[in-house]
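Colleague: With the input below, show me the fold.
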Amino acid sequence: MAESPLGGTGCSMHEPYALQVLGDEMEPEFPDRCIVIVEPADTCMHRSYVFAEVEGVRWFRQYLKDDSGDQRLVALNPRYPEIELRGLEWSVLGVIIQRNIRRQVKHYDRKDDRRP
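Modeller: Next comes the predicted model:
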C-alpha cells in the first residue's frame, strides 16, 4: 500500500489535508500561521502553489516554469532565495487548493495556468 507525504496509507492518502504555514516565506499571500488545504498530487501547473520535496527537504513554494523549460520553486517573500530544480531530485507532494486566514477562505484553482 502506498504511503502519503505525511505518513498515512490507504484511501486517506488521496484526500485533501490541512497544514499550518510556519514562517514568513510565503507572505503576503500566505501569512505565518494561516491554514492551507493541500490536494495530494504528483504534478502541477505553472504558478501553482505546491507542497514539494527537494533532495529530501519539504517546501511550500510557488512552482514556476519558464518558456525554456527551466523549473524553480519561489518564495513569495523576496528575502528568500529561489530553488532552481535543474539537476535536483524533487517531486510534487500536493497542490494548495485553499487558504484560511481567521475564517476568511480563498480558493485556488489547480487548473489555472495563467502566465504573469
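Colleague: Going by C-alpha atoms from here, please, whenever you check contacts or count neighbours.
Modeller: OK.
Colleague: check contacts around the residue most central in space within the chain.
Modeller: Central residue of the chain (CA atoms, centre = their mean): residue 50, 1.4 Å from the mean position. Going by CA atoms under 8 Å, 6 or more residues apart in numbering, residue 50 touches 44, 59-63, 92-96.
Colleague: Proceed likewise with the subsequent sequence, for comparison:
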Amino acid sequence: MDATRPSAIVSIPVVSELAGSCTGAEPFALMVLGDSMLPEFEEGDVVVIEPGGVAGDGSFVLAFHNDEWIFRQLVRSAARWLLRPLNPSYAEQEIADLEPVRGVIIQKSKPGRRRAMKRYV
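Modeller: All right, here's what the predicted structure looks like:
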C-alpha cells in the first residue's frame, strides 16, 4: 500500500430503515456484545454511531449483512470491500458494495469511566 496515497472515502446515505426510526440521522449509542472486535472493543463498551458518517478503509462500521446487525472494521482489498472482525477467531465477510454499511463508529467509551473514551474521527 502506498503511504502517500489517501484511502478511498465514501459517504454513507441514511437508509430508510434507520431514517424511519427514532435515530434518524442523529448519532446513537449501542453496547458491544461478544468478542468479535477484541482487543480494541471489549464486551460492554459503548460505541457511538454516526448513521450518515463517512466510511473509508479502516473505519469501524455498523452493517446489516446476511439478515443480522454486525460491528466490524471496513477494509478495502483490491477491488472489493471486506467486513473484518479484529478477533482472528471470526471470519471476514466480503460485501459487493457499501449498501450494508449503516453507520460509522465515531467514539468508544466504557460505562462508569468518564476518562476511558476514544474518538475515531
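Colleague: rewinding a little: ok, and the closest non-adjacent residue to the alignment partner in the second structure of the residue nearest to the centre of the first structure?
Modeller: By TM-score structural alignment, residue 50 of the first structure lines up with residue 61 in the second structure. Nearest residue to residue 61 of the second structure, sequence neighbours excluded (CA to CA, 6 or more residues apart in numbering): residue 104, at 4.4 Å.
Colleague: Now the one you found: which helix or strand?
Modeller: Using DSSP states H and E, residue 104 of the second structure sits in strand 101-110.
Colleague: Where do the strands of the second structure begin and end?
Modeller: 9-11, 28-31, 46-50, 54-56, 60-65, 68-77, 80-84, 93-95, 101-110, 113-119 (DSSP state E).
Colleague: looking at the ones you listed, which is buried most?
Modeller: Looking across the strands of the second structure with neighbours counted as mean count of other CA atoms under 10 Å, the highest average goes to strand 101-110: a mean of 23.
Colleague: contact partners of that one?
Modeller: For strand 101-110 of the second structure, with CA under 8 Å, 6+ apart as the criterion, the contacting residues are 12-15, 18, 44-55, 59-64, 116-121.
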